[in-house]
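1. quick check, what structure comes out for this input:
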Amino acid sequence: MRDYSDPEAERRLRAVAHTQGFANWLGFDIVAVGNGRAELSLDVRPDLLQHHGFVHGGIIATLADVASAWCAASVAGDVVTSSFNMHYVAPAKGQRLIVRASVIKAGRRQASVEAKVWIDTAGEERLCGASMASIAILGAAVEAA
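-> So this is what the prediction gives:
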């Protein structure tokens, strides 16, 4: 558990994640969520690779997007991504993706969030992507149906 972890935010977001088919298929792990930060990880598997053997950019972007929204949700309630920009800085070839996102600034209607995606290869992390997102704040936290 990370020092910023918020058990209530994690419980709520885990419940919401189980209602999302794509998130369930992807199979990422929630390492910690709370207080404007989130860390997720995903074991690399063959169906996530592109033709050069690297993790597909869409998977990297999805992980960054989810972590960005969740870290914003931990301080702002119900949210959706309104703008997202991904930069790939190195091929992602390794065993596990790790994304760490943090809120830069949260206002009444929008939060600005940065995320960095790392590829873990034999215990060594290497930066493979970075993103900036604008997250629209919709209101109170939503419980899963």
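
2. going forward, measure contacts and count neighbours with C-alpha atoms only.
-> OK.

3. Asp65 is in contact with Ser83, isn't it?
-> No - contact criterion Cα atoms under 8 Å: Asp65 and Ser83 do not qualify, at 9.7 Å.

4. please give me the structure for this one as well, since I'd like to look at both together:
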Amino acid sequence: MDAPNPDYANAVTAAVLALPAAAHLGFTFGSLGPGSVGLDLEVRPEHTQHDGHVAGSVLGALADYAGGSAAGTLLPAGWTNLTTDYTVKIVAPARGERLVARGRVVHAGRSTTVAAVDVHVVSGAAEVLCATALVTMRNLKVG
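-> From the prediction side, this is the model:
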């Protein structure tokens, strides 16, 4: 996939990391390419439920941001995107030190973009799929 904005990496990381929710949760970018992203989260106690598993709401937020970020890499300069829908399926408990969400664009249109995201939980050297998601973004010209 080709990125219409040659400065997509700076545009996406600046936009996402400036969002209060992303900063509060502690998201960081592990990888970023045209149509794909790796978004990481070091698990902290406030991300977990009483039993130590990462809360579903945190998994959903991570998947949403990863899908939106992947979609954002394919936007022209001067455009942004907003989530219109996302569906998360939790397939295994998320208990570990870190989460890695890998998002990829499956359809990039002028008005909407759809991304698929797989979220893995990492414990030591082991990495296990814990959630998968589809994220739909509405593409908007700014200004």
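
5. quick check: neighbours shared by Asp65 and Ser83 of structure 1?
-> Ala133 (Cα atoms under 8 Å, 6 or more residues apart in numbering).

6. what about those two, which has more around it?
-> More crowded of Asp65 of structure 1 and Ser83, by other Cα atoms under 10 Å: Asp65, with 26 against 12.

7. so the lengthiest strand in structure 2 matches what in structure 1?
-> As assigned by DSSP state E, the longest strand anywhere in structure 2 is strand 126-141. The aligned range for strand 126-141 of structure 2 in structure 1 is 124-139, by TM-score structural alignment.

8. and the longest strand of structure 2, what does it pack onto?
-> helix 56-72, strand 79-90, strand 112-123 (3 or more Cα pairs under 8 Å, 6 or more residues apart in numbering; DSSP states H and E).

9. which residues sit against it?
-> Residues outside strand 126-141 of structure 2 that contact it (Cα under 8 Å, 6+ apart): 59, 63-64, 67-68, 71, 75, 78-94, 110-122.

10. what angle separates it from strand 79-90?
-> 150 degrees (axes from the mean of the first three to the mean of the last three Cα atoms, to 10 degrees).

11. what is the orientation angle of strand 126-141 of structure 2 with strand 112-123?
-> Going by the same axes, to 10 degrees, strand 126-141 of structure 2 makes 160 degrees with strand 112-123.
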